[in-house]
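> Following is a predicted model, sequence given first.
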Amino acid sequence: MLLICACAVVSGARTVTEITEWGQRATTTVLEEFGIRRHLLGRRRAPSHATLTRLLAALGGDALDTAIGAYLAEHDHTDIRAAGSPPRPAIAVDGKALTGSAHRQRRHRHLLSAVTHAPAVTLAQREVGAKTNETAAFRPLLEPLDLAGTVVTFDALHIVKDQVRWLVQEKKAHYIAVIKGNQPTASAQLKALPWEQVPVAHTAGPTGRWST
């Protein structure tokens, strides 16, 4: 049933009614591939509106995201060197408003995601509540992931000493972060460095291939 929901949403469905209609239009072959069992009369029937409503109401969004992310992480065996990516696997942490989630007086739902750079695979994501912010979701998002040896990239919002220390000391990860005005001391220290004397170690061409 979750496959029906996912395919319907990818196809443009935005409500339970539209998801139900998508399932009802699906062929018997599609329903069979989705694992829909035969009815007592011998035919496969898509789940009803009431069934999908109960399913989605009982489903924990964060738990589903965690399960899907774990599956994708386990099956992501792409050879990053062969793909022309940097030697260390890289994961970007970024937040985005969920397209199509705004409805009438309800604002867009906001998600914080951890996505591999190449190829792009979403390993984890969490909803950022209206009464909190991305910073509070940073550690819960990355906690389940094996980050040892990876490079985690994120923007200035997540430059919090405790979180960066946790990332390096406990998760054994490296990081690249943007420093802005919210960290005036670090920003001044970086600006004072002799950048013109730093040799260029890596370059990336228009196709994204790295060279040293």
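Noted; the coordinates are in hand. Numbering: from 1, shown residues only.
> Could you use CA atoms for every contact and neighbour count after this?
Fine.
> Let me know the outermost residue of this structure.
Residue farthest from the centre of the chain, counting by C-alpha atoms, centre = their mean, is Leu41 at 41.5 Å.
> so where's the longest helix in the chain?
Longest helix of the chain, by residue count under DSSP state H: helix 61-75.
> Going along the chain, name the helices of this protein.
Using DSSP H, helices in the chain cover 2-10, 16-25, 28-33, 49-58, 61-75, 134-142, 161-169, 184-191.
> will you turn those helices into JSON lines that also has mean neighbour count and distance to Arg106?
What follows is those, written out as JSON lines (neighbours: other C-alpha atoms under 10 Å; distance: least, C-alpha to C-alpha, whole Å):
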{"stretch": "helix 2-10", "mean neighbour count": "16", "distance to Arg106": "19"}
{"stretch": "helix 16-25", "mean neighbour count": "18", "distance to Arg106": "17"}
{"stretch": "helix 28-33", "mean neighbour count": "14", "distance to Arg106": "33"}
{"stretch": "helix 49-58", "mean neighbour count": "13", "distance to Arg106": "18"}
{"stretch": "helix 61-75", "mean neighbour count": "15", "distance to Arg106": "18"}
{"stretch": "helix 134-142", "mean neighbour count": "17", "distance to Arg106": "19"}
{"stretch": "helix 161-169", "mean neighbour count": "14", "distance to Arg106": "31"}
{"stretch": "helix 184-191", "mean neighbour count": "12", "distance to Arg106": "36"}
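> this is the comparison structure:
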Amino acid sequence: MPAPASSLIPAALDQLTRASESAPLSAAVGLSGFLDLVPDPRGVRGRRYPLPALIAATAASVLAGARSLTAIAEWISDVPAWACRALGFPVDPLTGVVSVPHPHTLRRLLVQLDGDALDRAIGAFLTARATPAGPGLRAIAVGGKALRGPRTATTAHVTVLAAMEHTGSVLAQRQVADKSNEIPPSGPCWTPST
């Protein structure tokens, strides 16, 4: 039985599904350095797991093939203790055991995360890994898409505009008005960069 649409992975992590990665754990550990761009939405009290560890583990599971929140939680609970330590999960000083978050903890966190900040962090990570383009012009495609998993208070879906290289790398994306098209929000994209 397929997972319900409400449990699909967050849109910002969808970029990672297109990244060809033979070692998802090493890529997720590399992503950890870029996660300072993501503000922690949780209260200061009761933080048991560091935010970079939670997001890096989520990213590693997506790179390993997880396509739903249930699959992400299962991957994290099945990964060996050494991998959890590499991702940044704390070790209990008394027992030496590395504990992993409950699936509800992950779900609550992923719903609360600032999607734009997570998108910028993942975009910066993918840009840093990308091979530099040769001299001259490069082709960029701009297109809109309605994402059926995420919702707003007034709509059953979120509409995003994305700019993407023909290599498959997403350069940027942002949420746009529901009844809009690609032309008005992409206006600032056409200014020359230096």
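That came through, no problem. Just so you know, these numbers come straight off a predicted model, no measurement behind them.
> picking that back up, for Ser113 of the first structure, which of the helices of the first structure is the nearest?
Set against Ser113 of the first structure and scored by C-alpha to C-alpha, the helices of the first structure come closest in helix 134-142, at 7.5 Å.
> What is the equivalent residue in the second structure for Ala73 of the first structure?
For Ala73 of the first structure, the aligned residue in the second structure is Thr127 (criterion: TM-score structural alignment).
> Report the separation between that match and Lys179 of the second structure.
For Thr127 of the second structure, the distance to Lys179 of the second structure equals 31 Å [C-alpha to C-alpha, to the nearest Å].
> go on, Thr58 of the second structure?
Using C-alpha to C-alpha, one obtains 32 Å as the distance from Thr58 of the second structure to Lys179 of the second structure.
> Just send the helices of the first structure back as a markdown table, with distance to Val115 of the first structure too.
Output for the helices of the first structure, formatted as a markdown table (distance: least, C-alpha to C-alpha, whole Å):
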| stretch | distance to Val115 of the first structure |
| --- | --- |
| helix 2-10 | 19 |
| helix 16-25 | 27 |
| helix 28-33 | 28 |
| helix 49-58 | 25 |
| helix 61-75 | 10 |
| helix 134-142 | 11 |
| helix 161-169 | 16 |
| helix 184-191 | 26 |
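> Of all these, which one is nearest Ala114 of the first structure?
That would be helix 134-142 among the helices of the first structure, by C-alpha to C-alpha, at 7.4 Å.
> what's near enough to touch Ser32 of the second structure?
By C-alpha atoms under 8 Å, 6 or more residues apart in numbering, the contact set of Ser32 of the second structure is Pro52, Ala53, Ile55, Ala56, Leu87.
> Recalculate using a threshold of 6 Å.
By C-alpha atoms under 6 Å, 6 or more residues apart in numbering, Ser32 of the second structure lies in contact with Pro52, Ala56.
> again, but for Gly95 of the first structure
Leu111, Leu112.
> aligned partner of it in the second structure?
So, by TM-score structural alignment, Gly95 of the first structure is matched to Gly144.
> How about Gly42 of the first structure?
The alignment partner of Gly42 of the first structure in the second structure, by TM-score structural alignment, is Gly96.
> burial measure for that match, as a count.
10 (other C-alpha atoms under 10 Å).
> Tell me how far it lies from Gly88 of the second structure.
Gly96 of the second structure is 14 Å from Gly88 of the second structure, by C-alpha to C-alpha.
> Repeat that for His166 of the second structure.
Distance from His166 of the second structure to Gly88 of the second structure, by C-alpha to C-alpha: 34 Å.
> Compare neighbour counts for the two and give me the winner.
For His166 of the second structure and Gly88, the more surrounded residue by other C-alpha under 10 Å is Gly88, and the numbers stand at 20 against 11.
> what's near enough to touch the more buried one?
Counted by C-alpha under 6 Å, 6+ apart, Gly88 of the second structure has contacts Ala53.
> Kindly report the same for Cys5 of the first structure.
Applying C-alpha under 6 Å, 6+ apart, we find Cys5 of the first structure in contact with Ile19.
> Map it across to the second structure for me.
With TM-score structural alignment as the criterion, Cys5 of the first structure lines up with Thr58 in the second structure.
> distance between the ends of stretch 4-15 of the first structure?
Across stretch 4-15 of the first structure, first to last residue, C-alpha to C-alpha, it's 13 Å.
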